[in-house]
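1. For reference, the sequence and a predicted model appear below.
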Amino acid sequence: MQTFNLTRLNFHSPYKVWAEDNEYKFITDYEVSYRIIFSPNNDIWKEGAYEFGIFNENQKISPNDPKVKGTVEAIIEEFFLTNPNILLYQCETGDNRQAMRARLFAKWFNEYENKSRFFIKVSVLHDDDIDNYIALIVQKSNPELNNILQTFNDFIGYFSHKPE
């Protein structure tokens, strides 16, 4: 993955973002410290796919802060400006709030002013008693869009109908 242009990113981001060990960090007005990661994910595609993660580093309660949304949007936008790849987002399940996170992520995306440039698909994988929410985000201009969508649908279908 190519390194982000932090000057461009910070021009569009409400919060100042900095890079540290291939991660992107910012601190909110409420002193909530966030860490954003992009990890290669080879579970579905051999290359060109990254998993996006958002982590509240200091576990402070984050109020409904629109600047967090704007900062995350700016970071995702920068990802696609420097890496025309596939982005996956899986909601963290440790506290059973993954459905709420999936709704919030979908709400943010639906309010995003450049959403028409992207295709997003959110799916739920049922594993034992846990629902895992996974989202695929890809630029509509990607020449492999149809193949990417078919591969993602096949992957989700395989895990939705696991043999007993």
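-> That came through fine.
2. contacts and neighbour counts: CA atoms only from here.
-> Noted.
3. Span of stretch 10-25 from start to end?
-> Separation of the first and last residues of stretch 10-25 by C-alpha to C-alpha, to the nearest Å is 12 Å.
4. what does that stretch contact?
-> 3, 6, 9, 26-28, 33-38, 67-68, 70-71, 74-75 (C-alpha atoms under 8 Å, 6 or more residues apart in numbering).
5. put this beside the first:
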Amino acid sequence: MQKEGQKSSKYDFEFKGGKNNSYVFETNYDITYEVKFKPSSYLFDERYQFSSQVFEMVIAVTESKNLDDKIPPDGLIMFTIAEIVTDFFKNRERIIVYICDTADARHLARARKFGLWFEKFKTTQFMKVDASITDEMGVIYMNALILHRENPYFVEIIDAFRKVTGGYSEDK
């Protein structure tokens, strides 16, 4: 963990593993984040060979000392999460699905922030595909699929995602 006075472009993180492939880091504001990659083969039909490589990415605050619910802006978080995603993609067959939480009606802001983060760290290695699904109550679920361009099922994955979501837009 980086503390006040130390210069770094990201926070140190630790891979905890477990069933959710968890990574943990603590910020200069004594906020602990957990980034999980939960196995989510149910998102795609079992007939797809790649379904066992699908993981839902969850970014959660697990502890917040000295703060009430207000989390201050912290530019190092995006660098840390980008590094964690890169580490997770050491296995190029993995597929990440990011579904923006709608519980507090801030899902559009989360999707925008996640998109900006991806743009900032965009490389030729990864591709992000955005999609939204609207349920019968009118709630819009913002989703993103991230995959390595060298994934052997690249075309099939994008096609399957398009079928599940009813369409997509590429964020090359």
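-> That came in fine, so what should we check first? Here the structure is a predicted model, which is why all the values come from computation and not from measurement.
6. picking up where we left off before, among the contacts of stretch 10-25 of structure 1, which are located in strands?
-> F26, I27, S33, Y34, R35, I36, I37, F38 (DSSP state E).
7. neighbours around M142 of structure 2, how many?
-> The local packing count at M142 of structure 2 equals 20, with neighbours defined by other C-alpha atoms under 10 Å.
8. How about H107 of structure 2?
-> Other residues within reach of H107 of structure 2, judged by other C-alpha under 10 Å, total 19.
9. Could you do H148 of structure 2 as well?
-> When neighbours are counted by other C-alpha under 10 Å, H148 of structure 2 registers 22.
10. What lines up with it in structure 1?
-> Aligning on TM-score structural alignment places H148 of structure 2 opposite Q139 in structure 1.
11. Same check on T86 of structure 2?
-> Mapped onto structure 1 by TM-score structural alignment, T86 of structure 2 lines up with E77.
12. Quick check: the gap between that match and K115 of structure 1.
-> Taking C-alpha to C-alpha as the criterion, E77 of structure 1 is separated from K115 of structure 1 by 10 Å.
13. which residues does the residue nearest to the match of H148 of structure 2 when sequence neighbours are not counted contact?
-> Counting by C-alpha to C-alpha, 6 or more residues apart in numbering, the nearest residue to Q139 of structure 1 once its immediate chain neighbours are dropped is F118, at 4.4 Å. When contacts are counted by C-alpha under 8 Å, 6+ apart, F118 of structure 1 is found next to I137, V138, Q139, K140.
14. most neighbours, which of these?
-> That'd be V138 among the contacts of F118 of structure 1, by other C-alpha under 10 Å, with 23 neighbours.
15. these two touch, right, that residue and N85?
-> Yes: applying C-alpha atoms under 8 Å, one finds V138 of structure 1 in contact with N85, separated by 6.9 Å.
16. And the next helix or strand past the helix or strand hosting the match of T86 of structure 2?
-> When elements are assigned from DSSP states H and E, E77 of structure 1 belongs to helix 66-82. The first helix or strand that comes after helix 66-82 of structure 1 along the chain, using DSSP H and E, is strand 86-90.
17. Now that following strand on structure 2. Mean distance?
-> If you overlay the two and look at strand 86-90 of structure 1, the average distance to its match in structure 2 is 0.7 Å (mean C-alpha distance after the TM-score superposition for structure 1).
18. Considering the contacts of F118 of structure 1, which are maintained in structure 2?
-> Among those, those whose aligned partners also touch in structure 2, counting by both residues aligned by TM-score structural alignment, their matches' C-alpha atoms under 8 Å, are I137, V138, Q139, K140.
19. For the residues you listed, could you give me JSON lines that also reports secondary structure and distance to Q150 of structure 1?
-> Conversion of the kept ones among the contacts of F118 of structure 1 to JSON lines gives the following (DSSP: H, G, I helix; E, B strand; the rest coil; distance: C-alpha to C-alpha, whole Å):
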{"residue": "I137", "secondary structure": "strand", "distance to Q150 of structure 1": "13"}
{"residue": "V138", "secondary structure": "strand", "distance to Q150 of structure 1": "13"}
{"residue": "Q139", "secondary structure": "strand", "distance to Q150 of structure 1": "15"}
{"residue": "K140", "secondary structure": "coil", "distance to Q150 of structure 1": "14"}
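20. ok, which pair from those residues is furthest apart?
-> Maximum pairwise distance among these (C-alpha to C-alpha): 9.3 Å, between I137 and K140.
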